[in-house]
Each structure stands twice: as structure tokens, then as C-alpha cells.
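In: below: sequence and its predicted model.
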Amino acid sequence: MTRDLLADASEHLRRAADAAGDDAAARFERVADDLRTAADAEHGPDHGWMAKRIHTIRDAASDAGDEVTGHAEAAVECISEYRADVPGV
């Protein structure tokens, strides 16, 4: 399990924010910041924390165009890949 996946997800969300409208962009930026912080933290996030971020990403991308959706889904894939190796649920 590598926290590089969380950093990659953060970068995808920054790209999504650049292509999104104001409200969605702000939500993507907040989650990107959360993911960057988690990638640099001593202990990684748990399943619930990641599930909340995935929900926020999908909700923010729900009315977005293809470019935004592509970056959002790439971020979700990175988080999901990281999450697969997290013990617990």
C-alpha cells in the first residue's frame, strides 16, 4: 500500500477543480487538500474517511462535463486502490 496513490488522487482533483465550476471546484480543492494531508500523515486514513471523500467527489462531479468527470473518476480509482489494502471493513 502506498500513499503515493493518495497524492495522485489529490492531483487528479486539482485538475478537476481547474475544469469545474465554482462550487464543484471548491469541493474538489477541499478533498484534494485532505488527500494531500493524509498522504503526508504518519498514519493513513480509515475506510470511513475515504468513503466520505469518494462520496463528495462523485457528488461534485455528478453534473460536470467529461473532463471533470474523467479526473474525478481517476481520483476515485486511486483512492479505491489504496483502500483495498487498508485493514478493516
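Out: It's in.
In: only C-alpha atoms for contact and neighbour calcs from this point on.
Out: Will do.
In: quick one, strands of this protein?
Out: Taking DSSP state E as the criterion, the chain carries no strands.
In: is it true that H71 touches H12?
Out: Yes. Look at H71 against H12 with Cα atoms under 8 Å: they come within range, at 5.1 Å.
In: quick one, helices of this structure?
Out: 4-19, 22-40, 47-61, 66-83 (DSSP state H).
In: which of these is buried the deepest?
Out: Greatest average neighbour count among the helices of the chain goes to helix 4-19 (a mean of 23), per mean count of other Cα atoms under 10 Å.
In: which helices and strands sit right next to that helix?
Out: The contact analysis (3 or more Cα pairs under 8 Å, 6 or more residues apart in numbering; DSSP states H and E) places helix 4-19 against helix 22-40, helix 66-83.
In: included below, for side-by-side comparison, is a second structure:
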Amino acid sequence: MTRTELQNASKLLEEAAEATDGEVRERLSNQSDQLAKLADRTQGPDHGRLARHMTVLHELAESLDGDVAEKVREARQQVLEYRKTVPGV
């Protein structure tokens, strides 16, 4: 089952990673990879897992500027939109 919002977030982070280098690129790529895997898993992620991703994306966005920061914020928003559909909490 594909989770569109998580897939969108992964693509946005991949684009952001391509526009950076070093440790930031690695962190963005790592988040992109993890969200892509979550998007395709049989069982979706829980609130805690999504919250951890959202925290990392918030921290990354705060440390960046321009288009890259905007892509990270958009990716975080996509994760939030998916999280709203997760039952519980």
C-alpha cells in the first residue's frame, strides 16, 4: 500500500538533498530513504515514528535557508498530513 503523502515527502527531501552537500545532504537523503520505505510498507508507521521524522525535518529546515529549507518544510507538511490519518492519539 502506497502512502502518497509519505512518498511526496520523500521526493521533496531527495530534491533538497541534491541541492546540498556534506552532512546535510546525507541527513536529507537518509530521511528521504526512510520515508520512502515507510510509504511502501504493508503496515503504516505509528504516531511516534512520524513525530520523530517531523522533529528531524523541523531541525533541518531551521538550519537551512532558501529553496532547500522550503522543500524540507513542504516535506514536513506532507508527513503531518499523513499523520492526521493515523488512528490513535
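Out: It's in. As the structure is a computational prediction, the values presented were derived from the model and not from experiment.
In: ok, which of the helices and strands packed on helix 4-19 of structure 1 comes nearest M50 of structure 1?
Out: Between M50 of structure 1 and these, the tightest spacing by Cα to Cα is seen for helix 66-83, at 7.1 Å.
In: picking up where we left off before, mind putting the helices of structure 1 in TSV, distance to V89 of structure 1 included?
Out: Converted to TSV, the helices of structure 1 look like this (distance: least, Cα to Cα, whole Å):
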stretch	distance to V89 of structure 1
helix 4-19	19
helix 22-40	19
helix 47-61	7
helix 66-83	10
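In: what separation do you get for L35 of structure 1 and E73 of structure 1?
Out: Separation of L35 of structure 1 from E73 of structure 1 (Cα to Cα, to the nearest Å): 15 Å.
In: my guess is L57 of structure 2 contacts E70. True?
Out: No. Taking Cα under 8 Å as the contact criterion, L57 of structure 2 and E70 are not neighbours in contact, 11.0 Å apart.
In: residue in structure 1 matching K11 of structure 2?
Out: For K11 of structure 2, the aligned residue in structure 1 is E11 (criterion: TM-score structural alignment).
In: wait, what's in contact with the nearest residue to its match once chain neighbours are set aside?
Out: Ranked by Cα to Cα, 6 or more residues apart in numbering and with sequence neighbours excluded, the top spatial neighbour of E11 of structure 1 is A32, at 7.0 Å. A32 of structure 1 makes contact with A9, S10, E11, L13, R14, according to Cα atoms under 8 Å, 6 or more residues apart in numbering.
In: from those, which single one is nearest R3 of structure 1?
Out: Comparing these against R3 of structure 1 with Cα to Cα places A9 closest, at 9.9 Å.
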